[in-house]
Each structure stands twice: as C-alpha cells, then as structure tokens.
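Colleague: What follows is a predicted structure for the sequence shown.
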Amino acid sequence: MTRIIAGEFRGRRLSVPADTTRPTSDRVREAVFSMLGARTDLEGAQVADLYAGTGALGIEAVSRGAESSVLIEADHRAAKVIADNVGICRAQRRVRVVERSVESFLASTAGPFDLVFIDPPYDVASDDVAAVLTMLLPALAQEAWVVVERGSRTEAVELPAGLEVVVDKKYGDSVVHLLQRVDSPS
C-alpha cells in the first residue's frame, strides 16, 4: 500500500498500476522529504515528478506545501492511475498529469522548477538519465533541488556541470542522490 505520509493529504491511500511501475516505498519517500526538509522549505515550490509512476512524490510535495506539481508519465495505464490518485487527494487545481515521455516534456517546458524528482525504471541506462539531467538544467530555478532514485546495482550517473551531489543514501535496493543546482548552465 502506498499512502501520503504527511501534510494536507496525510493518510490518503494511493493506487499502484499493476506491473507497470515500481513505486518509491513510504520509507524512502519519508527519508527523501526529511533530507529536503533539513535543507529547504517546500512552501510555494514549483515541482516536477519525472517518470511519475503513482504520482506519490509529486503529490506528497504538494501535500507538504509546494504550490504546484506536474507529474510526467509516458505509460498510459500509469498516467490514468496517477490522475485517479490526484482525484483521491482532491488536488486537481495544484497537480497536473502530463502523459508524454520525459524527453518530450523537457524539450517543450521552460520551468523554472524548484524541485524535481527523477525516479526512472531501474533498467533505464545511466547515460539516458545523464541526458535527462542535461535537458533539465535550463528548466531549473537557481539553487533548485533534484532527487534521483536509482537501483543500488545500476551504474553511476555522470552529472552535467551545474549539478552537485549533496547527499547519497542507500535504502535496500534503492540509492537516492540529492543534487542541487549550483550555477547557471551555459
């Protein structure tokens, strides 16, 4: 069972698409938001949840005070479940679901985003994640935060200039990288 942990939507249970996603566990999500809470205030933040899956990360951010969240999911079944989860939380005015590939979305968005979650399927190549991070840079606000979740057995992601690792934490089969934008992309 996936549920919203804290804030306005606390305790709401979210549906999980059968066989199409690997949702971030409640334990890892709580750890991510604890890391963020120690470093930034989510109040008024503009959030993007790339590879949204269930939408739990983006919805949780809004529950904890973010102004808005856009949830990007290419899989049609998962996007439908995300839309249902947004409805369960009655968050339609602050959370938008976009059914497209992450690359297509990033090619057409200006941002700026204060916080971005990147939690692709573990079989997505590290080079592909690095390319997404490079595409994301122009859409990041100054000093924005980026949370990348990968499998603990996946190859390290080469970070583009402009992003710096602040924290790396391992949780079972997952590794969470908390990154911060440190300068303007050229």
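Modeller: Thanks, I have the structure now. The structure presented is a predicted model; accordingly, all values stated were derived computationally and were not measured. Numbering: from 1, shown residues only.
Colleague: CA only for contacts and neighbour counts going forward, please
Modeller: Noted.
Colleague: which strands and helices sit next to whichever helix or strand residue 105 is part of?
Modeller: Residue 105 is located in helix 102-107, with elements delineated by DSSP states H and E. Helices and strands touching helix 102-107, by 3 or more Cα pairs under 8 Å, 6 or more residues apart in numbering; DSSP states H and E, are helix 126-136.
Colleague: Name the residues that touch the helix it packs on?
Modeller: For helix 126-136, contacts defined as Cα atoms under 8 Å, 6 or more residues apart in numbering pick out 102, 103, 106, 107, 120, 154, 155, 156, 157, 158, 159, 160.
Colleague: And the strands in the chain, which stretches?
Modeller: Assigned by DSSP state E, the chain shows strands spanning 2-3, 13-14, 46-50, 68-72, 95-98, 113-118, 140-151, 163-171, 174-181.
Colleague: Just the buried residues out of the contacts of helix 126-136, in ChimeraX syntax.
Modeller: Command for ChimeraX that selects the buried part of the contacts of helix 126-136, burial taken from 16 or more other Cα atoms under 10 Å:
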select :102,106,120,157,159
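Colleague: quick one: which of the contacts of helix 126-136 is nearest residue 137?
Modeller: Within the contacts of helix 126-136, proximity to residue 137 (Cα to Cα) peaks at residue 160, which comes in at 8.5 Å.
Colleague: Residue 129 versus the most centrally placed residue in the chain, what's the distance?
Modeller: Among the residues of the chain, the one closest to the centroid is residue 117, at 2.0 Å (Cα atoms, centre = their mean). Counting by Cα to Cα, to the nearest Å, the gap from residue 117 to residue 129 is 12 Å.
Colleague: for comparison:
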Amino acid sequence: MTRRRPSSRKPRPPASAKAKGPGRRNAGRRNAGRLRLIGGDYRRRLLPVLDSPGLRPTPDRVRETLFNWLAAATPGARVLDLFAGTGALGLEALSRGARKASFVERDPRVARQLEENLATLQADERGRVIVGDALTFLAEGPTPCSLAFLDPPFRQGLAEPCCAALEAGWLTGDAWIYVETEAGIEPRVPATWQLHREVRAGDSHGRLYRRAAAASSPPDDAC
C-alpha cells in the first residue's frame, strides 16, 4: 500500500514489528526468537527459538486453553510430541507435571535447540528428542503414551496417516490426542477417538480427542 508523505519530509523508516497489527502472520512474529511457557513449574520462562521456515509454535492462547482442558490428565502423563518444532506443547506438559515426554523433530538444527532448552530447564532427564521423520518413527515398535500432540506442517496431508499410525499401539486405552490442522480441514481419525473440544486461532484449527478404552489396548508403559 502506498503511504502519502509530504514531499518536504524525508521518508520515514519502516514500522517496527511491535507496531504491526495482531493478524496471524504478524502475531507469530511478535515473539520471534523466543518461546514463553505459560503455566506450571517453568511458568514465564523464555526459551530461544530458531528462525526456521515453517516453524509455527502453537499460540499462547491456544496452549492455555488446551492445558486448561487437560489439567487433570497432564500430571504423570507420558507424552508424545510429533512434529515437535519448538517443543511448545511437550515442554508445557512437562512444566505442568508430565512424567516424561518424547519429542520427534526432523530438522537437526531445530532438534538441537530443543535439546538445549530441555537442558536449560533441567528437564533433560524427563524429555528426549528423536531426530527423524514422524511417520518413520511411528512405523517402529510402539511404546504407548497417554497424551499425544500432533501438529504437522500445513497442506502436506500428514495428519490422517499419523492418526492412523498412532492407533497402532502408540496410545493407552484412555489416551488424549490433540491434532492441529489448517482451518477448513477435518482429518479422518480412528473410530475409537471421540472429539472432546475444539479451538480455532487464525488459520489453524485444533481438536482434542479422547480415546475410548478397549480390551485390546496396550499396557500402560512409558514412551
């Protein structure tokens, strides 16, 4: 957009990021370079985040809403954070009392930063980072978890195959699963998953599911 200025004045410098509006694209940049944990033992801790294309931390408001829903389920949980990125969801779960968390991230640089952030929080004994592709990881021998976060890159069709793979032994009988996709997309999920709550923010749509207990559910081991 062309901005009118008096011809006698020098052009003004570009507006800073703080002066930008609250749209989804700009909102994601207001805290560029850092992640703020919002609850639990690590509340208000700020952690560095790499400037990496496609790195899309779940917004503070969505995380706060999600973990309010999961308040009773998070303490003692065994967490699987797929497409971890900044690790915002898994780190928030550890802050709120999760027993342990596994973070799966394909980008080695992003994974290394996540390992450093776990060490900074002195949570590296409860959190482990797996460098690799999420679907490849899920094809390996499963160890069930009670809480799974699935936030794949948008417009790559990864949500549905990952949901199906999770059902093949990765979840306890009454596990909680959070799936975040682009707005307008409703992935097909296993018949054993029941939609519990939904949250929308900008161009993303998050859905929290509860898995129905089944006789064939895997044992309650650590992931």
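Modeller: Nice, I can see it. What you see is a predicted model; the values in this text were computed from it and never measured.
Colleague: how about the contacts of helix 126-136 of structure 1 in CSV, adding distance to residue 70 of structure 1?
Modeller: Supplementary listing: these in CSV, determined by distance: Cα to Cα, whole Å:
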residue, distance to residue 70 of structure 1
102, 11
103, 14
106, 12
107, 15
120, 16
154, 27
155, 28
156, 27
157, 24
158, 25
159, 23
160, 23
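Colleague: Residue 145 of structure 2 maps to what in structure 1?
Modeller: Matched by TM-score structural alignment, residue 145 of structure 2 corresponds to residue 113 in structure 1.
Colleague: tell me the contacts of its match?
Modeller: Taking Cα under 8 Å, 6+ apart, we find residue 113 of structure 1 in contact with 45, 46, 47, 48, 139, 140, 141, 144.
Colleague: Tell me the one of those residues nearest residue 181 of structure 1?
Modeller: Of all the contacts of residue 113 of structure 1, residue 144 has the smallest distance to residue 181 of structure 1: 5.3 Å, by Cα to Cα.
Colleague: Show me what that closest one aligns to in structure 2.
Modeller: Residue correspondence to structure 2 (TM-score structural alignment): residue 144 of structure 1 is matched to residue 175.
Colleague: Could you count how many residues lie near the residue nearest to that match when sequence neighbours are not counted?
Modeller: Leaving aside its sequence neighbours, residue 175 of structure 2 sits nearest to residue 146 (Cα to Cα, 6 or more residues apart in numbering; 4.3 Å). Counted with other Cα atoms under 10 Å, residues neighbouring residue 146 of structure 2 total 26.
Colleague: which residues does residue 146 of structure 2 contact?
Modeller: Residues near residue 146 of structure 2 by Cα under 8 Å, 6+ apart: 77, 78, 79, 171, 172, 174, 175, 176.
Colleague: hang on, the earlier thing: can you redo the strands of structure 1 as CSV with distance to residue 86 of structure 1?
Modeller: Shown next, in CSV, are the strands of structure 1 (distance: least, Cα to Cα, whole Å):
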stretch, distance to residue 86 of structure 1
strand 2-3, 12
strand 13-14, 9
strand 46-50, 13
strand 68-72, 10
strand 95-98, 7
strand 113-118, 17
strand 140-151, 21
strand 163-171, 27
strand 174-181, 25
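Colleague: Quick one: closest of those strands to residue 88 of structure 1.
Modeller: Closest to residue 88 of structure 1 of the strands of structure 1, according to Cα to Cα: strand 13-14, at 7.6 Å.
Colleague: Surely residue 110 of structure 1 touches residue 137?
Modeller: No - using Cα atoms under 8 Å, residue 110 of structure 1 makes no contact with residue 137, being 10.1 Å away.
Colleague: Comparing the two, which shows the higher neighbour count?
Modeller: Legend: neighbour count by other Cα under 10 Å for residue 110 of structure 1 and residue 137, higher for residue 137 (24 against 12).
Colleague: Provide a list of residues in contact with that one.
Modeller: 162, 181, 185.
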